[in-house]
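Student: Requesting a structural model of the entry that follows:
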Amino acid sequence: MSKDTRPRPGTPEFRSWLLEDGKKFVDKLFSAEKPEGFEEDGYIAGPTKGEKLTPEKSAAEDAAIDKAQKRAHLKVEK
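Tutor: The predicted structure follows:
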């Protein structure tokens, strides 16, 4: 059912529709593939591969961001 055809809130049909819709969402949520290392680390957000989190890979990018933030208050005049 779409939003146009869903039952009116407060009716028994709406309650059964809501439970059915919620069940679909929960099934999808808990059937998702867990990333490698989830059982040991327990992280639930971020990249699926842990090596993308290492500081060595992002040091140059972090330095560029810091430099841009330090210069953000300066204006370039020609």
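Student: CA only for contacts and neighbour counts going forward, please
Tutor: Will do.
Student: Grab the most central residue of this protein for me.
Tutor: Ala45 (6.5 Å; CA atoms, centre = their mean).
Student: Helices of the protein, residue ranges please.
Tutor: 12-30, 38-41, 55-70 (DSSP state H).
Student: what about those, which gets the closest to Thr5?
Tutor: helix 12-30 (10.7 Å; CA to CA).
Student: Go through that closest one and flag the buried ones.
Tutor: Across helix 12-30, burial judged by 16 or more other CA atoms under 10 Å covers Trp17.
Student: Sequence B follows; please return its structure for comparison with A:
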Amino acid sequence: MNEETRPEPGTPEFREWLLEKVKPFADQLFNAEKPEGFEEDGYIAGPTKGEKLTPEKSVAEDVAIDKAHKRAHLKVEK
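Tutor: Predicted coordinates for the structure are as follows:
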């Protein structure tokens, strides 16, 4: 079976075709290197270093975002 032909869903051939298509991605996903600190912290997604996630560093950014949302309805006229 070539890459261009897709079997009808629900058939045994479709299941085989689907497994062939997803196997390389699954192998890459499950064999990927785990970031440092994964075993202790259990990070699944995000930056490789947890220090970047601390709320203390993002407070100023959060305040700026909140102010921008509050002013979003205002129109600037020159």
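Student: I'd like the TM-score for the two structures, please.
Tutor: The TM-score (TM-score structural alignment, normalised by the length of structure 1) is 0.71; 76 aligned residues with a CA RMSD of 2.2 Å.
Student: picking up where we left off before, adding distance to Met1 of structure 1, write the helices of structure 1 out as a markdown table.
Tutor: Compiled in a markdown table, the helices of structure 1 are given as follows (distance: least, CA to CA, whole Å):
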| stretch | distance to Met1 of structure 1 |
| --- | --- |
| helix 12-30 | 9 |
| helix 38-41 | 35 |
| helix 55-70 | 45 |
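Student: The residue nearest to the centre of structure 1 and Gln69 of structure 1: what is the separation?
Tutor: Taking CA to CA, to the nearest Å as the measure, Ala45 of structure 1 falls 26 Å from Gln69 of structure 1.
Student: any idea how far the spatially closest residue to Pro35 of structure 1 that is not a sequence neighbour is from Lys70 of structure 1?
Tutor: Using CA to CA, 6 or more residues apart in numbering and skipping residues adjacent in sequence, the residue nearest Pro35 of structure 1 is Thr48, 5.4 Å away. Distance, Thr48 of structure 1 to Lys70 of structure 1, using CA to CA: 31 Å.
Student: Please apply the same query to Glu33 of structure 1.
Tutor: 41 Å.
Student: Ser31 of structure 1 too?
Tutor: 45 Å.
Student: What of Gly37 of structure 1?
Tutor: Relative to Lys70 of structure 1, Gly37 of structure 1 is positioned 36 Å away (CA to CA).
Student: again, but for Phe14 of structure 1
Tutor: Relative to Lys70 of structure 1, and taking CA to CA, Phe14 of structure 1 is found at 54 Å.
Student: Kindly report the same for Glu39 of structure 1.
Tutor: In terms of CA to CA, Glu39 of structure 1 sits 39 Å off from Lys70 of structure 1.
Student: just Val76 of structure 1 next, same as before
Tutor: Distance of Val76 of structure 1 to Lys70 of structure 1, given as CA to CA: 14 Å.
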